[in-house]
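In: I would like the atomic coordinates for the input below:
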Amino acid sequence: MSEMRIVVGGALLHRGRVLAARRSAPAETVGRWEFPGGKAEPGETPPQALVRELREELGVEARALERIPGAWPVRAGLELHIWTAELLSGTAAPLQGHSEVRWLSAAELHQVDWLDQDRFALPEVARRLSSAV
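Out: Presented below is the predicted three-dimensional model:
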């Protein structure tokens, strides 16, 4: 049995909103929304992977804060963990794998069509956004 590989997603929080990114690839996910991120590389911790992925995909510097409870099997050998993160610098732009980004308030979270695997984190993200105001 091979080791489970972690895919890390970032609930990037800034000024009472969270960043959602619309997928531009692969075909089965185009047009749906996610918390941006990607696979942790060998020897990389999930927080390190999240910081790297947010830099590559969105052009921002961020700091991983804490993991949202729960996980979602993406496919065999891959499991999604979502972490909260804070924006340190930069303006988020869809550089890699995305066609659009939006900052959403807790009340706006359900206005986009989230990927199934990201939905488990929405109640906790909403709670954190509501308590941050």
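In: Could you use CA atoms for every contact and neighbour count after this?
Out: Noted.
In: roughly how far apart are the residue most central in space within the chain and residue 120?
Out: Nearest to the centroid of the C-alpha atoms of the chain, with distances taken as CA atoms, centre = their mean, sits residue 35, at 2.5 Å. Distance from residue 35 to residue 120, counting by CA to CA, to the nearest Å: 11 Å.
In: Could you also give me the structure for this second sequence? I'd like to compare it with the first:
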Amino acid sequence: MSEPLKTVLVVAVALIDTDGRVLIAQRPEGKQLAGLWEFPGGKVDPGERPEQALIRELKEELGIDVNEACLAPFVFTSHAYESFHLLMPLYLCRRWSGVVQAHEHSALKWVRPNQLSDYPMPPADEPLVAWLRDLL
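Out: Model prediction:
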């Protein structure tokens, strides 16, 4: 019998601009799943709440400040990769301060919800596209 997969908690956000577009970020070379497009976010550290982790990650990855009150829990995805199981809540955010910049990704794009499926994404992110398309 194989060992059970470790569950990893990762938090992500759909940043939505005033035109109703969603921000996606391209994973950089050298990282697992390089070149694929994802929703910004990252791992939740031990003892950290998901909202705290997301605020920290958005500052590190995009250089923006987000108030916890502006993060709305939306939907989650659960996906078994080969070496771990990913549990990823997705939050919606329409308000932040600062200018979005790629600090850790090779590119950023603002995309209309009905065009998100045109961008190759990691398997865990793909199911989130339909939810966003239906909401927005």
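In: And the TM-score between these chains?
Out: After superposition, the two chains reach a TM-score of 0.83 (TM-score structural alignment, normalised by the length of the first structure), with 128 aligned residues with a CA RMSD of 2.1 Å.
In: circling back: tell me the counterpart of the residue nearest to the centre of the first structure in the second structure.
Out: For residue 35 of the first structure, the aligned residue in the second structure is residue 39 (criterion: TM-score structural alignment).
In: for residue 122 of the first structure, same thing?
Out: Residue pairing (TM-score structural alignment): residue 122 of the first structure is matched to residue 129 of the second structure.
In: quick one, what contacts its match?
Out: The neighbourhood of residue 129 of the second structure, defined by CA atoms under 8 Å, 6 or more residues apart in numbering, consists of 113, 116, 117.
In: Now with 7 Å, please.
Out: Applying CA atoms under 7 Å, 6 or more residues apart in numbering, we find residue 129 of the second structure in contact with 116, 117.
In: That one - that's part of a helix, no?
Out: Yes. Residue 129 of the second structure forms part of a helix when assessed by DSSP: H, G, I helix; E, B strand; the rest coil.
In: Give me the mean deviation of the strand ranked longest in the first structure from the second structure.
Out: Secondary structure assigned by DSSP state E gives strand 78-89 as the longest strand of the first structure. Relative to the matching residues in the second structure, strand 78-89 of the first structure has an average distance of 2.3 Å after the fit, by mean CA distance after the TM-score superposition for the first structure.
In: where's that strand relative to the chain centroid, distance-wise?
Out: Computed by CA atoms, centre = their mean, to the nearest Å, the chain-centroid distance of strand 78-89 of the first structure equals 5 Å.
In: what does stretch 18-32 of the second structure contact?
Out: By CA under 7 Å, 6+ apart, the surrounding residues in contact with stretch 18-32 of the second structure are 14-16, 33-40, 105-113.
In: ranges for the strands of the second structure?
Out: Under the criterion DSSP E, strands of the second structure are mapped to 6-15, 22-26, 37-38, 41-43, 72-80, 84-93, 107-111.
In: could you redo these as JSON lines and give each row distance to residue 99 of the second structure and mean neighbour count?
Out: JSON lines is the format used below for the strands of the second structure (distance: least, CA to CA, whole Å; neighbours: other CA atoms under 10 Å):
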{"stretch": "strand 6-15", "distance to residue 99 of the second structure": "12", "mean neighbour count": "20"}
{"stretch": "strand 22-26", "distance to residue 99 of the second structure": "13", "mean neighbour count": "23"}
{"stretch": "strand 37-38", "distance to residue 99 of the second structure": "19", "mean neighbour count": "25"}
{"stretch": "strand 41-43", "distance to residue 99 of the second structure": "16", "mean neighbour count": "20"}
{"stretch": "strand 72-80", "distance to residue 99 of the second structure": "20", "mean neighbour count": "15"}
{"stretch": "strand 84-93", "distance to residue 99 of the second structure": "14", "mean neighbour count": "19"}
{"stretch": "strand 107-111", "distance to residue 99 of the second structure": "12", "mean neighbour count": "17"}
